[in-house]
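Peer 1: what's the 3D shape of this:
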Amino acid sequence: MADLNALLRDLDAEGAELEGLVTGLPPGDWARQTPAAGWTIAHQIGHLAWTDEVATLAATDARTGGTAFTDLLTEAAPRVDTFVDEAATEAAGTPVPELLNRWRRARTALTEALRTVPGDAKVPWFGPPMRPGSMATARLMETWAHGQDVADTLGVRREPTDRLRAVAHIGVRTRDFAYSVRGLPAPTDEFRVELTAPSGAVWSWGPEGAAQRVTGPALDFCLLVTQRRHPDDLALRTTGPEAAEWLTLAQAFAGPPGSGRKPGSFA
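Peer 2: Below you'll find the predicted structure:
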């Protein structure tokens, strides 16, 4: 993947693009239901603000040896299945200007915090600890995915960019995770993934001679691994039964398996 500074520039750009979608929306639009069940546009932005704040705590702990993030996990443990939704709901209840300002501050603070993490340190998180670059990649993925929910709600088609490489990368790297959260054994062999970027470049992962293969547009792969589209609605091609099965399981985000989208939801 790209170096940390490049990833942080892409993360900033992704946040700015989404902010451009929601800035100036009438207050009533912030209450519109998005494809994520029970979440309005305000929930989506509130969730991003909260997770950026929590990621900043984690990055600061990685630099200072503090325990703010682990203390938060301990406090939330009795509500492990609900505390993320609770935080989004609480944030969604704040006035729109306040919520937008909160998200702007959180994005800026996270960028600054990740830049100061020592090179040999890992940032604690809800899953395995991550290097700062991996955390920036994860935050970019989530910003893009929730931005897709907002765009779908507003009926906006976003122009894809090569920032999608980070989303695709984490989608490939989380293959085995998608199996483990379902209690299934992961395939033993590596897959070959070849994707056509928005710029026309070809991005690839895995050995060229792999028997199990996934090919197609990078945008479609990113929509798949973030579960923003049903596999039937995407122009992805597979070779081999294990690769085909993966398309039905893939998820780039932490937590339990998502319900995904129904076929034809955004035809």
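
Peer 1: use CA for all of it now, contacts and neighbours both
Peer 2: Fine.

Peer 1: what segments of this protein are strands?
Peer 2: Remark: strands assigned in the chain by DSSP state E are 192-196, 202-205, 213-217, 237-239.

Peer 1: Throw the ones you listed into TSV and include distance to Leu247, thanks.
Peer 2: What follows is the strands of the chain, written out as TSV (distance: least, CA to CA, whole Å):
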stretch	distance to Leu247
strand 192-196	12
strand 202-205	16
strand 213-217	9
strand 237-239	9
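
Peer 1: for Ala59, which of those strands is the nearest?
Peer 2: With distances scored as CA to CA, the stretch of these nearest to Ala59 is strand 202-205 (28.3 Å).

Peer 1: helices or strands up against the closest one?
Peer 2: strand 192-196 (3 or more CA pairs under 8 Å, 6 or more residues apart in numbering; DSSP states H and E).

Peer 1: please repeat the previous calculation with a cut-off of 10 Å.
Peer 2: If you count contacts as 3 or more CA pairs under 10 Å, 6 or more residues apart in numbering; DSSP states H and E, strand 202-205 packs onto helix 164-173, strand 192-196, strand 213-217.

Peer 1: right, and the strands of the chain - which one's nearest Trp144?
Peer 2: strand 213-217 (16.4 Å).

Peer 1: do you know which of the strands of the chain lies nearest Thr70?
Peer 2: It is, among the strands of the chain and with distance given as CA to CA, strand 202-205, at 33.6 Å.

Peer 1: who touches that closest one?
Peer 2: Residues outside strand 202-205 that contact it (CA atoms under 10 Å, 6 or more residues apart in numbering) are 165, 168-169, 172-173, 190-197, 213-218.

Peer 1: could you turn the buried ones of these into a PyMOL selection?
Peer 2: Buried residues among the contacts of strand 202-205 (16 or more other CA atoms under 10 Å), as a PyMOL selection:
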select buried, resi 165+168+169+172+191+192+193+194+195+196+197+213+214+215+216+217+218
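
Peer 1: compare with the first, here's sequence two:
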Amino acid sequence: MPLDELLGKTAEQIAFEGIASAIIQGRDREGASSSAARTIAAVKTMATATSTGRKERISTGIWNVNESPLTAEEILAFSLQKIEAMTIEALKIQSEMAEEEAPFDVSPLAGNASTDSGKDQNHPLASTISLEDWIKNYSVASPGNPATITIAVVVQLRDPIRRYEAVGGPVVALVHATQADIEEDNYDEEKKFKVTSLHMGGMKARSGRKRNTWDSERQRLTAMHWLVEYGHGKTGKKGRHVLSKRQDLLWSISSRIMADMWLKPMRNPDVKFTE
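Peer 2: Purely as a prediction, here's the structure:
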């Protein structure tokens, strides 16, 4: 959906417009009804996931999770509340108000390996496919090594009080999951997974260079104002990290699940890029 069609709309409006579009466009295609049904089911699952256990987590600060295995379509819904919480931490990094600095800096891996089609095998998105295609081609369980899956989404916070104005810049969230144990009698059924970790990251552009959609002064200011207004940050706090010239920076934070509980997000080393 084009960006100009999203402005000023709620998540519910976007979701149900997407459902209507899926039904209309798929009327003449085989399997359209099942595709629309899966879309509707996914929206309902996400709506439930955003509220399940929220009050308990707010009151206790403990992030217990459901240990039941998930289908590939359920992984994102399962992770929504944690994505929401980690996006607040991402805003603090974007606005240079983070309490925790990166422990150290690293350089990206050097070199690349190309496939027959000319694609760089080391590129993070070299092997990505849509979730719909993955379900169609790889979702059936079979004997062999357990599968892993990573769900990648772009997250943009919006303020409903200000007509869903964007707050901060977009970030990328990666949800890692491993295949749950399968009994021999259950082969040829849909694969089930358990989420193991969630990672979130974004870019900071080099000083003196024109900012892009991932890192702009406006995004930094909207993030800072929103954090202060809603009590997530203090005015006057300035980040200690200063970008040197001719360097872009990739920051990230991670959280893992241990003993059926989300752990506190941790800041990862920054990755610095040079020309």
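
Peer 1: drop the TM-score for these two in here.
Peer 2: Between these two chains, after superposing, the TM-score reads 0.29 (TM-score structural alignment, normalised by the length of the first structure); 131 aligned residues with a CA RMSD of 6.3 Å.

Peer 1: Leu8 of the first structure is nearest to which of the strands of the first structure?
Peer 2: Per CA to CA, nearest to Leu8 of the first structure of the strands of the first structure: strand 202-205, 20.2 Å.

Peer 1: next, the buried residues of that closest one.
Peer 2: So, applying 16+ other CA under 10 Å, buried residues of strand 202-205 of the first structure: 203-205.

Peer 1: just those residues now: which is nearest Gly28 of the first structure?
Peer 2: Nearest member of the buried residues of strand 202-205 of the first structure to Gly28 of the first structure, counting by CA to CA, is Trp203, at 40.7 Å.

Peer 1: is it true that Ala59 of the first structure touches Gly133?
Peer 2: No - shown here, Ala59 of the first structure and Gly133 do not form a contact pair, counting by CA atoms under 10 Å, at 11.2 Å.

Peer 1: quick one: which of the two has more around it?
Peer 2: Ala59 (32 against 22; other CA atoms under 10 Å).

Peer 1: show me the strands in the second structure, by range?
Peer 2: Using DSSP E, strands in the second structure cover 105-106, 148-159, 165-179, 193-204, 247-256, 266-267, 270-274.

Peer 1: so which of these comes closest to Ile135 of the second structure?
Peer 2: strand 148-159 (11.2 Å).

Peer 1: quick one: that closest one to strand 165-179, angle?
Peer 2: Between the axis of strand 148-159 of the second structure and that of strand 165-179 there is an angle of 160 degrees, by axes from the mean of the first three to the mean of the last three CA atoms, to 10 degrees.

Peer 1: what is strand 148-159 of the second structure packed up against?
Peer 2: Secondary-structure packing of strand 148-159 of the second structure (3+ CA pairs under 10 Å, 6+ apart): helix 75-94, helix 131-138, strand 165-179, strand 193-204.

Peer 1: got the buried residues for it?
Peer 2: For strand 148-159 of the second structure, by 16+ other CA under 10 Å, it's 149-152, 157-158.

Peer 1: okay, those residues in JSON lines with distance to Ala90 of the second structure next?
Peer 2: Converted to JSON lines, these look like this (distance: CA to CA, whole Å):
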{"residue": "Ile149", "distance to Ala90 of the second structure": "23"}
{"residue": "Thr150", "distance to Ala90 of the second structure": "20"}
{"residue": "Ile151", "distance to Ala90 of the second structure": "18"}
{"residue": "Ala152", "distance to Ala90 of the second structure": "16"}
{"residue": "Leu157", "distance to Ala90 of the second structure": "10"}
{"residue": "Arg158", "distance to Ala90 of the second structure": "14"}
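
Peer 1: which among those residues gets closest to Leu131 of the second structure?
Peer 2: Ile151 (8.0 Å).

Peer 1: if we ignore the residues flanking it in sequence, what's nearest that closest one?
Peer 2: Val175 (5.0 Å; CA to CA, 6 or more residues apart in numbering).

Peer 1: does the one you found touch Phe193 like I think?
Peer 2: No - Val175 of the second structure lies out of contact with Phe193 (CA under 10 Å); the separation is 11.5 Å.

Peer 1: got any residues that touch both of those two?
Peer 2: Shared contacts of Val175 of the second structure and Phe193 (CA under 10 Å, 6+ apart): 75, 149.

Peer 1: what's the burial count for the residue lying closest to Asp52 of the first structure once chain neighbours are set aside?
Peer 2: Spatial nearest neighbour of Asp52 of the first structure, excluding adjacent residues (CA to CA, 6+ apart): Ala106 at 5.5 Å. Each residue near Ala106 of the first structure was counted by other CA under 10 Å, and the total is 21.

Peer 1: I'd like to know how far the residue nearest to Ile151 of the second structure sits from Gly168 of the second structure.
Peer 2: 21 Å (CA to CA, to the nearest Å).

Peer 1: quick one: which of those two has more around it?
Peer 2: Gly168 (31 against 23).

Peer 1: dump the residue contacts of that one.
Peer 2: 87-88, 90-95, 156-158, 214-227.

Peer 1: my read: Ala15 of the second structure touches Ile40, true?
Peer 2: Yes - the pair Ala15 of the second structure / Ile40 is scored as a contact, 8.8 Å apart, by CA under 10 Å.

Peer 1: now do the same end-to-end measure for stretch 57-76 of the second structure.
Peer 2: 18 Å.

Peer 1: return the set of buried residues in stretch 171-179 of the first structure.
Peer 2: 171-172, 174-179.

Peer 1: in TSV, list these along with distance to Ala76 of the first structure.
Peer 2: Shown next, in TSV, are those (distance: CA to CA, whole Å):
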residue	distance to Ala76 of the first structure
Gly171	27
Val172	30
Thr174	25
Arg175	28
Asp176	27
Phe177	23
Ala178	24
Tyr179	26
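
Peer 1: looking at those residues, which is nearest Leu99 of the first structure?
Peer 2: Distance ranking of those against Leu99 of the first structure, using CA to CA, places Gly171 first at 29.3 Å.

Peer 1: surely the closest one and Trp246 touch.
Peer 2: No - contact criterion CA under 10 Å: Gly171 of the first structure and Trp246 do not qualify, at 11.0 Å.

Peer 1: mutual contacts of these two, please.
Peer 2: Residues touching both Gly171 of the first structure and Trp246 by CA under 10 Å, 6+ apart: 178, 225.

Peer 1: contact partners for the residue nearest to Ile151 of the second structure?
Peer 2: So Val175 of the second structure contacts 75-76, 78-79, 83, 149-153, 195-200, 254-256 (CA under 10 Å, 6+ apart).
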